[in-house]
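Asks: here is the input, now give the coordinates:
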Amino acid sequence: MSTGPILVVGLGCQRGCPASTLRELLDQTLRAHGIELSEVRALASIDLKRDEPGLLELAEQLELPLTCFNAEQLSSYQQRLSHRSEIAFERTGCYGIAESAALALADRLGATPATLLIPRQKTPSATLALAVTS
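Replies: Below is the predicted model of the structure:
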């Protein structure tokens, strides 16, 4: 297993958001922060998005595992979020899907508590955050 930081991308999106939109947000965000796509270990989201075609297609394209967490698991991360969305809470029961999911999966994969390397990035139909652990 490779050593070094474990980078996890958390994603949220509206229903029907195409993989191309998610990929564009991911590519732009990584480029802006000087991170190679090959450094990303996994994708994470909320279980409500487990069957979302765009997310599944993106995970397949990138050959990365997609792990989904339930709202209860994600809500425990609300104190660590850079942004709390009331709309997200009303719809899902957690205040931020992308950041919470990234932190949850990075915490699971790493030996140290995860931190947000890139806080929530947003387009009209998608959100993305990047968490890191070691």
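Asks: please count neighbours and contacts with C-alpha atoms only from this point.
Replies: Will do.
Asks: list the contacts of the residue nearest to Ala114 when sequence neighbours are not counted.
Replies: In this structure, Ala114 finds its nearest non-sequential neighbour in Thr133, 4.6 Å apart by Cα to Cα, 6 or more residues apart in numbering. Contact partners of Thr133, counting by Cα atoms under 8 Å, 6 or more residues apart in numbering, are Pro5, Ile6, Leu7, Ala106, Asp107, Leu109, Gly110, Ala111, Thr112, Pro113, Ala114, Thr115.
Asks: now the other sequence, so there's something to compare against:
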Amino acid sequence: MTLVVGLGCQRGCDVHTLLGLFDAALAEGGIERQRITALASIDRKRDEPGLLALSNMLNLPLRCFSATQLALFEPRLSHRSAVAFAHTGCYGIAESAALALAEQLSHRPARLLITRKKVAQATFALACAD
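Replies: Here you go, the predicted structure:
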């Protein structure tokens, strides 16, 4: 099973905030950290220090997608954020990115296993493809 975590964050969000959200969401879902295949986000976060640090800390690849690529997943989102759309051109980064990468890696349809979880500076979602 391919399990992908999608992450969105404000500029300057630190790795400890991201890791706390990551671990809390996985614990709530009963999923072990080592089952995660990869991390995903939007391309404008490709150089975000907190995301890069989390990727290195967890030894997971971080793949990023354009807003155009992520917008294709809008009908499948559990939540549509007007704020995210105003800043990025897509309505949900974490869920869209998780779905996009899970489908890219598995070559099969993906679904959201954990819908959007949010803290002040970041969002998390988990997609799986069987």
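Asks: what's the TM-score here?
Replies: Once superposed, the chains reach a TM-score of 0.99 (TM-score structural alignment, normalised by the length of the second structure), with 130 aligned residues with a Cα RMSD of 0.5 Å.
Asks: map the residue nearest to Ala114 of the first structure across to the second structure for me.
Replies: Superposed on the second structure with TM-score structural alignment, Thr133 of the first structure falls opposite Ala129.
Asks: in helices, which of the contacts of Thr133 of the first structure fall?
Replies: Using DSSP state H, Ala106, Asp107, Leu109 are the members of the contacts of Thr133 of the first structure that sit in helices.
Asks: ok, the second one to Leu26 of the first structure distance?
Replies: For Asp107 of the first structure, the distance to Leu26 of the first structure equals 21 Å [Cα to Cα, to the nearest Å].
Asks: repeat for the last one
Replies: Distance of Leu109 of the first structure to Leu26 of the first structure, computed by Cα to Cα: 20 Å.
Asks: try Ala42 of the first structure
Replies: Ala42 of the first structure is 12 Å from Leu26 of the first structure, by Cα to Cα.
Asks: which bit of the second structure covers stretch 87-104 of the first structure?
Replies: Counting by TM-score structural alignment, stretch 87-104 of the first structure sits on residues 83-100 of the second structure.
Asks: kindly report the same for stretch 8-22 of the first structure.
Replies: Using TM-score structural alignment, stretch 8-22 of the first structure pairs with 4-18 in the second structure.
Asks: which outside residues touch that stretch?
Replies: Counting by Cα under 8 Å, 6+ apart, 36-42, 48-51, 53-54, 93-99, 101-102, 121-128 sit against stretch 4-18 of the second structure.
Asks: looking at those residues, which are in strands?
Replies: Mapping the contacts of stretch 4-18 of the second structure onto strands (DSSP state E) picks out Ala38, Leu39, Ala40, Ser41, Ile42, Ala122, Thr123, Phe124, Ala125, Leu126, Ala127, Cys128.
Asks: what's the most distant pair in those residues?
Replies: By the measure Cα to Cα, Ala122 and Cys128 form the most distant pair in those, at 20.4 Å.
Asks: higher neighbour count, the two?
Replies: Under the criterion of other Cα atoms under 10 Å, the comparison of Ala122 of the second structure against Cys128 puts Cys128 first, with 24 against 19.
Asks: got the contact list for the nearest residue to the more buried one once chain neighbours are set aside?
Replies: Counting by Cα to Cα, 6+ apart, Cys128 of the second structure lies nearest to Leu3, which is 4.6 Å off, once chain neighbours are set aside. Contact analysis of Leu3 of the second structure by Cα under 8 Å, 6+ apart lists Arg35, Ile36, Thr37, Ala38, Ala102, Leu126, Ala127, Cys128, Ala129.
Asks: and Leu3 of the second structure, how far from Arg11 of the second structure?
Replies: 25 Å.
Asks: now do Ala27 of the second structure
Replies: 26 Å.
Asks: I'd like the distance between the counterpart of Ser41 of the second structure in the first structure and Glu99 of the first structure.
Replies: Alignment note (TM-score structural alignment): Ser41 of the second structure maps to Ser45 of the first structure. Separation of Ser45 of the first structure from Glu99 of the first structure (Cα to Cα) stands at 9 Å.
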